[in-house]
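Peer 1: Quick one, what's the 3D model for this:
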Amino acid sequence: MTGLLTTLDLRGTDTSDPHALRSVLPRPKAAEEPPIEQVRAVIERVRVGGDEALRAMTKEFDGVDIDAIRVDPDDVAGAVERIDPALRTALETAHRNIAAYHRAQLHDPARYERDGLVVRELRRPVDRAGLYVPSALAPLLSTALMTAVPAKVAGVHETVLCTAPGPDGKVDDGILAAAAIAGVDEVHRVAGPAAIAALAYGTESILAVDVIVGPGSARVAQAKREVASSGLVGVPSSFAGPSEVVVVADRDAVVEDVAIDIVLQAEHGPDGLAWLICWDEDVRAAVDEAVGRIVATSPRREHIEATLADAGYAVVVDGPAAAIDVANVIAPEHLELQTADSEDLLVRVKHAGAVFCGPWAPASVGDYVAGPNHVLPTYGSARFAGALRVDDFCKHIHVVSLDEAALRGLAPHVQAMAAAEGLAAHADSVRQRVER
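Peer 2: The predicted structure is shown next:
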């Protein structure tokens, strides 16, 4: 089976102008037509109906009748013993690596002092964080770690995880075990935009949170944007939607490795993207043929073909520089540089969620155990946002103090600017102090 990747021949195209290039590069349909009205309807049902609406929509969308929305804490804790020992070891290894990397993001508070003016910074975690873990198409137990660990490192007191129940009404044991290992405080078996609405507005069973993180479908990502617009909950600026990968490959790349790395992100399901960029027609043809062979025998063939039909491309360009020009315009979630000069190409990368350099660094290592977060920007939001990090669970509060001499020295400048803005009380607040 061949031809799953649609060829886009950009040879002879000037790729140096990102604005012009953006107009010729296709994007997933969901990026152009976000499901706004559908999502808003679900959010309103939960806002008005609370737990009753959550149960009704779990039946409607997941085909499962549930009674208690929260998973019993004893069931969560017991999952660590119920899972395969090899998986437990893998989860514990991943937890250590993720925690170590995110602890490295902690830093001393900023402090600025000059002529009696002192400005300090206080880092304060949010009180309660909502963690969304997709599980309808695959139980993403790794996401439980990737969302909970940085929250705990930040010092968040309460972490609340939402994920879909399986056909038996239970949450996957792997997700529960990961939640237990990461110290998650509550697990609830609701999913989709309804779960995002519950975390934002609160229901009888789920108290509202201060920030919501985690990847998801296009509908889940749009739901986070909608609730963020209410001003009641914080959402990181990236659009953490369906999975994306761009693999840049040259003649030195191992064809089977390039192909499997394209497939591994596509198996998450539709609405993402999976692209090859190369400057050699033989490489394009060989990778496309290999992708076809891999997909033909994949247990997730349906999901992969759905992604590739909508956004599976093999782009042929004039050379390495043009390849990175294209990648920068796409601003993909995962960017793999499977080239002999990957470090040289890395210098040109401006927009990507995460970059994997060289033949021994598949994106799957980043998805699970490398340490950096796999909750990454999609749909081009890597142009202005990055991976989930500790600071996404924190506020930074500045504290200002002055002695009398400092205020006297700065007062004329405050008065001049306040006068220009027509704000008399601002000027008087310093004038009356220095004249007293």
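Peer 1: contacts and neighbour counts: CA atoms only from here.
Peer 2: OK.
Peer 1: Mind listing what's buried along stretch 296-307?
Peer 2: Of all the residues in stretch 296-307, those buried under the rule 16 or more other C-alpha atoms under 10 Å are 296, 300-301, 303-307.
Peer 1: taking those as a set, which two sit the farthest apart in space?
Peer 2: Across the buried residues of stretch 296-307, the longest distance by C-alpha to C-alpha is 14.3 Å; it joins Ala296 and Thr307.
Peer 1: Show me the contact partners of whichever strand or helix holds Val118.
Peer 2: If you go by DSSP states H and E, Val118 is part of strand 117-125. Residues from elsewhere that reach strand 117-125 (C-alpha atoms under 8 Å, 6 or more residues apart in numbering): 109-113, 154-156, 393-403, 406.
Peer 1: taking these one by one, which sit in helices?
Peer 2: 154, 406 (DSSP state H).
Peer 1: Another for comparison:
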Amino acid sequence: MSDFSITRLNASQNDFDGSLASLLAWDDSVDHQVNESVRHILAQVKARGDAAVLEFTEQFDRLKAGSLADLEMSKERLQQSLEAIPQNQRTALEAAAQRIRDYHERQNQQSWHYQEADGTVLGQKVTPLDRAGLYVPGGKAAYPSSVLMNAIPAKVAGVAEVVMVVPTPDGQVNDMVLAAAAIAGVDRVFTIGGAQAVGALAYGTESIPAVDKIVGPGNIYVATAKREVFGTVGIDMIAGPSEILVICDGQTNPDWIAMDLFSQAEHDEQAQSILISPDKAFLDSVEASIRRLLPTMERADIIAESLKSRGAFIQVADLDEAAEVSNRIAPEHLELSVDDPEALLENIRHAGAVFMGRYTAEALGDYCAGPNHVLPTSGTARFSSPLGVYDFQKRSSIIGFSASGADRMGRVASVLARGEGLTAHARSAEYRIKE
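Peer 2: Sure thing, here's the model as predicted:
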């Protein structure tokens, strides 16, 4: 890999802000053709239901079926997949599922209320969604870990029905994905994909029930469809390319850091891997590790392109400045590969998930640490959070005034309503005021 090069930036250089902005820039504007295609598919599914879904499934996945009932997988079929996979895969899936469940059970929110002195009761009722839709990529890309990460929080939240859609191009079924669905307690599975599956979940068809929220990753057509149906249903997020940012003090084995950077770069050419360190000699050592290890990787071409086009090494004055730069980036995954990660964590404000210390590889978070791997990308960690139980719950405000409370607050509401010129509001409150 003698021609390999990775962008080097220094936080002290005059044009650092502009260079960093250019590095982080990612065009998420949707191609006009994709938009038109997705809108056409969604309109057809909304108007023609099952028939449209079957036609698009035949067209795009080369899978012909007489009815959508033929494309639903029974719970018995999911169980067969669970029994068919190698024992080590089943054991690993079950271990990961248990950890994910344990972690997410701690997020479960309960309803609450309190009573004021005059008997007025105020509170919040927490209710799970009735039905959630889970999109799972199919074909070559098979992500059983995503099934666990999306379905388990929904079930912990109390969602009554989780409906999963997964394309099976040319009838190609992935047993590990179906086994994960069995372990996670998915209720119904349809072997459909693409924008047509998103439309079916959003609008409902004769065979597929409409859901309240759609979660899960997909290609550009799936992401665009989720964007289009938002408002009819809730969605988790519009995810950009995967990202990792490693802050290292220069004391971690450079081979470990190189491989951690590879772990995100191998997703696709648009993935972003960034290393920040105050130690220039260490940055050189990691680059040497990258050159040596890259030829040994199965996805070497994808990793190389990702690192060349979107990767970077950033030299900073110290770890405080490293945290400052990291907060500007607001990465999806942040590794604190330093002696005292707890101290450095105090300075971190924006990150999807933070991996503490030299032994905490980001890859563990993708599979079996317990916290969710569905994380905000493209700087959205500034204002959003990992997928969790709270995404499958909604909150209703509870308000119950006593006669005394209605008298007291009615006087306040009356003044404010008349100030806004809303007389009926005022009189409604005034009827409850004691003479």
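Peer 1: Got a TM-score for the pair?
Peer 2: Laid over one another, the chains give 0.90 as their TM-score (TM-score structural alignment, normalised by the length of structure 2), with 427 aligned residues with a C-alpha RMSD of 2.5 Å.
Peer 1: ok, so of the buried residues of stretch 296-307 of structure 1, who is nearest Gly422 of structure 1?
Peer 2: Closest approach between the buried residues of stretch 296-307 of structure 1 and Gly422 of structure 1, by C-alpha to C-alpha: Thr307, at 56.8 Å.
Peer 1: who touches that closest one in this structure?
Peer 2: By C-alpha under 8 Å, 6+ apart, the residues touching Thr307 of structure 1 are 266-267, 269-274.
Peer 1: Is Ala154 of structure 1 in contact with Asp391, as I believe?
Peer 2: Yes - taking contacts as C-alpha atoms under 8 Å, Ala154 of structure 1 lies within contact range of Asp391: 7.3 Å.
Peer 1: Counting neighbours, go ahead and name the busier of those two.
Peer 2: Neighbour count, other C-alpha atoms under 10 Å: between Ala154 of structure 1 and Asp391, Ala154 has more, with 23 against 19.
Peer 1: Return the residues in contact with the residue mapped onto that one from structure 2.
Peer 2: In structure 2, Ala154 of structure 1 lines up with Ala157, judged by TM-score structural alignment. For Ala157 of structure 2, the contacting residues are 108, 128, 389-390, 392-393, by C-alpha under 8 Å, 6+ apart.
Peer 1: so of these, which ones are in strands?
Peer 2: Taking DSSP state E, the ones among those that sit in strands are 128, 393.
Peer 1: Report the contact partners of Trp102 of structure 1.
Peer 2: Quick fix: residue 102 of structure 1 is His, not Trp. Here His102 of structure 1 is in contact with 149-150, 153, 371-372, 389-390 (C-alpha under 8 Å, 6+ apart).
Peer 1: Kindly indicate the member of those residues with the most neighbours.
Peer 2: Using other C-alpha under 10 Å as the neighbour criterion, Val149 leads these with 29 neighbours.
Peer 1: Which helix or strand contains that residue?
Peer 2: helix 141-154.
Peer 1: Same question for His102 of structure 1.
Peer 2: Short version, using DSSP H and E: His102 of structure 1 is in helix 85-103.
Peer 1: neighbours around whichever residue in structure 1 pairs up with Val38 of structure 2, how many?
Peer 2: In structure 1, Val38 of structure 2 lines up with Val42, judged by TM-score structural alignment. A count of neighbours around Val42 of structure 1, defined by other C-alpha under 10 Å, yields 20.
Peer 1: Okay, and the closest residue in space to Val42 of structure 1 that isn't next to it in sequence sits in which element?
Peer 2: Closest residue to Val42 of structure 1 apart from its sequence neighbours, by C-alpha to C-alpha, 6 or more residues apart in numbering: Ala194 at 6.0 Å. In the assignment (DSSP H and E), Ala194 of structure 1 maps to helix 192-201.
Peer 1: Tell me the one of the contacts of Ala157 of structure 2 nearest Ala65 of structure 2?
Peer 2: When the contacts of Ala157 of structure 2 are compared for distance to Ala65 of structure 2 (C-alpha to C-alpha), Phe392 wins out at 32.5 Å.
Peer 1: and the match of Ala154 of structure 1, how far is that from Pro128 of structure 2?
Peer 2: 6 Å (C-alpha to C-alpha, to the nearest Å).
Peer 1: And His32 of structure 2, by the same measure?
Peer 2: Noted for His32 of structure 2: a distance of 37 Å to Pro128 of structure 2, by C-alpha to C-alpha.
Peer 1: Which of the two has more residues huddled nearby?
Peer 2: More neighbours surround Pro128 than the other of His32 of structure 2 and Pro128, with 20 against 9 (other C-alpha under 10 Å).
Peer 1: which position in structure 1 aligns with the more buried one?
Peer 2: That one, Pro128 of structure 2, aligns with Pro125 by TM-score structural alignment.
Peer 1: Skipping its backbone neighbours, what lies nearest its match in space?
Peer 2: Once flanking residues are discounted, Pro125 of structure 1 sits nearest to Cys394: 4.1 Å by C-alpha to C-alpha, 6+ apart.
Peer 1: which residues touch that neighbour?
Peer 2: Contacts were defined as C-alpha under 8 Å, 6+ apart; by that measure Cys394 of structure 1 touches 123-126, 154.
Peer 1: what do you get if the cut-off is 6 Å, keeping everything else the same?
Peer 2: When contacts are counted by C-alpha atoms under 6 Å, 6 or more residues apart in numbering, Cys394 of structure 1 touches 124-126.
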